[in-house]
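Asker: Kindly generate the corresponding structure for this input.
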Amino acid sequence: MSGDTLQLRHHRPFVAFWFARICTAGSFQMLTVAIGWHLYSLTGNVLDLGLVGLVEFLPRVLFMLHTGHVADRYDRRRVAALCQTGQGLIALVLLVGSLNQAVTRELIFILAFCLGTARAFEQPTTQALLPNIVPPSIFPRAIAAAASAMQGATIIAPALGGLLYALGAGWVYGPAVVLYGIAILLVTSLPARQTPSQKEKPTLDNLLAGIRFIRSRPDVLGAISLDLFAVLLGGATALLPVFAADILLTGPWGLGLLRSAPAVGALGMSFLLAYVSLNRHVGRIMFGSVALFGVATIAFGLSTSLWFSLGTLVVLGAADMVSVVIRSSFVQLETPDAMRGRVSAVNGLFIGASNQLGEFESGVTAHFFGTVPAVVLGGVGTLVITGVWMKLFPGLAKRDRLTEPRQDG
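Answerer: Next up is the predicted model:
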């Protein structure tokens, strides 16, 4: 256990990858806080917060088949750097626009679509890049350690973004530009250990290979679809500006703390999973963590105390991290390198649907039923989905180990 951990710490390409994840995650979280508060201050419409999530999600659907193929056909380092360059330019546009008081509702939606497009190509690329950096023997711990980088940035960046936004929107967008620049330098410094499939043409059959592969693995299909529907119903992050302003009676700094709280729990859990392997009863552990996610969502929806709300979000983040590590290990370890990009693209669509589309669902239900009922009903829906999925995927519920020998050869 300790030897594997030391191996990660002294693995230079992984360290560069780890710091790049901190920069990109931090930049994105700062942008998310600023954009959410900026939009709500412009319109005061809770539905717009949900629409931003929908706009960011649309590129995942529109370009899903192509994002994975790009990650498999071209140098993943260059693809990731290009995507990060695009996100940095978006932050730069917001910086200039905020300094000139030129940021409008329409501009935010346009930039949200561009941001979603860049991330739609970046996520499957970086997910498929990690197995090219570390050996399979320590890959599950590498996933947890990489997730700790993202969650660590997610703790600091939203709180910092909320504090900086109090000084002006430009104080958030400027640092985001710098962090994206650092990430580009780190990603391009990684060694080239991938053999891009330059001769493979983007036929429909090749583009759909990722979908067919996931369908052929019931445990993988069950894990990622559980995450899709559970988080789709239970996600409440889009409504955090409303909770901060109207229910918990705080300001941008409080919103930053609320957005950071799930990452506190996720970071603690990722550190634990980086040192302690999930060796037995992983199916039950995953379903239990998703159920706990639903309970924490309900508790958050009913809370009127900032500190209790922060506590429920910490629990929510820790529970979600368990599912993330299990699902990511399934997908990456059981997928050949030549098609990891396409499979990661499908997995990314599920993740995006559970996050961005979940934000849209939360915004719509809050618009029609109210903010608190929307969150509580979402948590109840997560518990229902957990029970149904245990019946639909009994093999996943009974799965003992994280990685098992394949049964289909």
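
Asker: CA only for contacts and neighbour counts going forward, please
Answerer: OK.

Asker: Show me what the lengthiest helix in the chain packs onto, helices and strands only.
Answerer: Scanning the chain for the longest helix, with DSSP state H as the assignment, gives helix 12-43. Where contact means 3 or more CA pairs under 8 Å, 6 or more residues apart in numbering; DSSP states H and E, helix 12-43 is packed against helix 2-9, helix 46-62, helix 105-129, helix 139-165, helix 170-188, helix 240-242, helix 252-275.

Asker: give the contact list for residue 347.
Answerer: 224, 331 (CA atoms under 8 Å, 6 or more residues apart in numbering).

Asker: Same check on residue 150?
Answerer: 21, 22, 25, 26.

Asker: Now the buried members of those.
Answerer: Buried by 16 or more other CA atoms under 10 Å: 21, 22, 25, 26, out of the contacts of residue 150.

Asker: thinking residue 129 is in contact with residue 78, fair?
Answerer: No: here residue 129 does not reach residue 78: they are 10.9 Å apart, not a contact under CA atoms under 8 Å.

Asker: If you count surrounding residues, which of these two has more?
Answerer: The residue with more neighbours, out of residue 129 and residue 78, is residue 129; 25 against 15, by other CA atoms under 10 Å.

Asker: Could you pull up the residues touching that one?
Answerer: For residue 129, the contacting residues are 76, 77, by CA under 8 Å, 6+ apart.

Asker: and stretch 338-351, how far from the chain's centre?
Answerer: Relative to the centre of its chain, stretch 338-351 is centred 13 Å away, using CA atoms, centre = their mean, to the nearest Å.

Asker: What residues sit buried inside that stretch?
Answerer: With burial defined by 16+ other CA under 10 Å, the residues of stretch 338-351 counted as buried are 338-351.

Asker: compare with the first, here's sequence two:
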Amino acid sequence: MTDDTQRATASDGGFARVLRSPGALRLVGSLFVLETGSAMTTVGLPLLVMQRYGLGLEVGFTLAARFLPNILLGALAGQVVDRHDPRRVATLAALGSGLAAALFPLTTAMWQIQLLALAIGVGYMFGFPAAMALRPRVIPEGSELEGNGLIVTAERVPKLLGPAVAGPIAAVAGVNWLFAAEAATALAAAALLTRLPQAAGTGAAESRGAGPDGAGTVAGAVGRRLSAWTRAMATGARDLVRMVRGDGRLSSLTITAFTYMAALGLGRTFLAAYSLRDFDHVPGMLGYLLAAMGLGGALGGMAAAAFRSWNQGWVYVLGNALEGVCWVALMATGDWYVALALLFVAGVFESVASVVYFAEVQKRLPTGLQGRYYATLVPLSDVFLVAGTVAGGVLVDRAGVTPGAVLVGLAMAVPVLVLAGRLVPERPAPAAKARPREAESTPA
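Answerer: Coordinates of the predicted model:
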């Protein structure tokens, strides 16, 4: 089904238009099953390492390996998504990640586990921007808020469902079966992606460059990729600035995405210390706190559409600021059920703000730049996430848990409040047809 057909047959707004789009449902379903499998591996991977090699730095290094491809090579993924059909890129990324997960039980050395973790990171590096680039193809025009709400929900629910399913599987069948489960979900996700419509002109774009000058040879291909990587690493951040400049809301959304990731890194360290200090009498409290946030996030993704009549800048500012208030408010209670309720509400606010973010980027950025935007954004965001996590370990250890909560809240609320003047005013999104020419001149 083409974009024109979807838009011609959609006569009303809201979720009904998205639910009548088979492509949108397949994309949402693919993300859901893929994220569910990934969440199970997130539980299984540290367990596998600890069972075989004990607890130590190896666990941290192994988990960090999944972030390295995005940090080092993420900009290259944008080049690939730009030049090839994002449906095919996302499908191959899902299959590659599933294959790597299935091989974990067969490893015999730590370096093999770390190499497979690195391979999963490579799959995510290509898969996420490709999936984001598919959204304009399958979400009907005018239903960006509802469509992105479903996508955020499809990403949030697995963070609650995956660990909940992983526990019984590991207890009954063993840790190895968690990796088999991700392999199965990756295969299902790839099958759903293959049913999505193919973009017009993709084949020509993919074959571009082959010719008598050696571009079709292996050496030529390797040379092109190395050259593309070098240019991408050198110009990634500059390209991101070019994509968002001239649009105050879009540039402010991008800036606060980075600061939020740093706050999230701080929050991860804080929650671990908080659960041990205040709830050492409640076994597994950290898991319950994270699950409460996951549940709130899942519901918040669906609730975002209720605010479609509001100024979306205000929804984004309030969502982030009130989430920060919830984190600080944790220090005012010693009751476990109040703490769970606060983090549930924080998850709702976070998810609502995320839906607005994704919807605004989709509306304000030309379709041809969607993949490159996220391919550049994600690796830079991972840098902020890692920096926040490392800083959190030092700050919480030296300053204490209570100042840690305040720092998390401030890191979430202050940036959006400072930039509220650019986030809140309602300005029309730049014409999508006026900006691709600028994108074409951007170094590839």
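
Asker: Considering the buried residues of stretch 338-351 of structure 1, which is situated nearest to residue 169 of structure 1?
Answerer: Using CA to CA, residue 351 is the member of these that sits closest to residue 169 of structure 1, with 28.4 Å.

Asker: that older thread, dump the helices and strands packed on helix 12-43 of structure 1 to TSV, plus distance to residue 323 of structure 1.
Answerer: Below are these laid out as TSV (distance: least, CA to CA, whole Å):
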stretch	distance to residue 323 of structure 1
helix 2-9	21
helix 46-62	21
helix 105-129	16
helix 139-165	11
helix 170-188	27
helix 240-242	23
helix 252-275	11
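
Asker: of the ones you listed, which approaches residue 85 of structure 1 most closely?
Answerer: Closest among these, once you apply CA to CA, is helix 170-188, at 7.0 Å.

Asker: Please name the spatially closest residue to residue 103 of structure 1 (chain neighbours excluded).
Answerer: The shortest distance from residue 103 of structure 1 to any non-neighbouring residue, by CA to CA, 6 or more residues apart in numbering, is to residue 97 (5.2 Å).

Asker: what angle separates the helix or strand containing that neighbour from helix 170-188?
Answerer: Assessed by DSSP states H and E, residue 97 of structure 1 sits inside helix 76-99. Put simply, helix 76-99 of structure 1 runs at 170 degrees to helix 170-188, going by axes from the mean of the first three to the mean of the last three CA atoms, to 10 degrees.

Asker: got the buried residues for helix 76-99 of structure 1?
Answerer: For helix 76-99 of structure 1, the buried set under the neighbour-count rule, 16+ other CA under 10 Å, comprises 76-77, 79-95, 97-98.

Asker: quick revisit: could you find which two of the buried ones among the contacts of residue 150 of structure 1 are furthest from each other?
Answerer: 21 and 26 (8.1 Å).

Asker: want to throw the contacts of residue 150 of structure 1 into TSV with distance to residue 138 of structure 1?
Answerer: Output for the contacts of residue 150 of structure 1, formatted as TSV (distance: CA to CA, whole Å):
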residue	distance to residue 138 of structure 1
21	18
22	20
25	23
26	25
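
Asker: Which contacts among those residues does structure 2 share?
Answerer: Shared with structure 2 under both residues aligned by TM-score structural alignment, their matches' CA atoms under 8 Å, the contacts from the contacts of residue 150 of structure 1 are 21, 22, 25.

Asker: Now distance to residue 375 of structure 1 too, for these, in TSV please.
Answerer: Converted to TSV, those look like this (distance: CA to CA, whole Å):
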residue	distance to residue 375 of structure 1
21	30
22	29
25	25
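
Asker: Name the nearest of these relative to residue 332 of structure 1.
Answerer: Set against residue 332 of structure 1, the nearest of those by CA to CA is residue 21 (17.7 Å).

Asker: how about the closest one, what's its match in structure 2?
Answerer: Using TM-score structural alignment as the criterion, residue 21 of structure 1 maps onto residue 31 of structure 2.

Asker: Tell me how far residue 185 of structure 2 lies from residue 91 of structure 2.
Answerer: According to CA to CA, to the nearest Å, residue 185 of structure 2 stands 12 Å off from residue 91 of structure 2.
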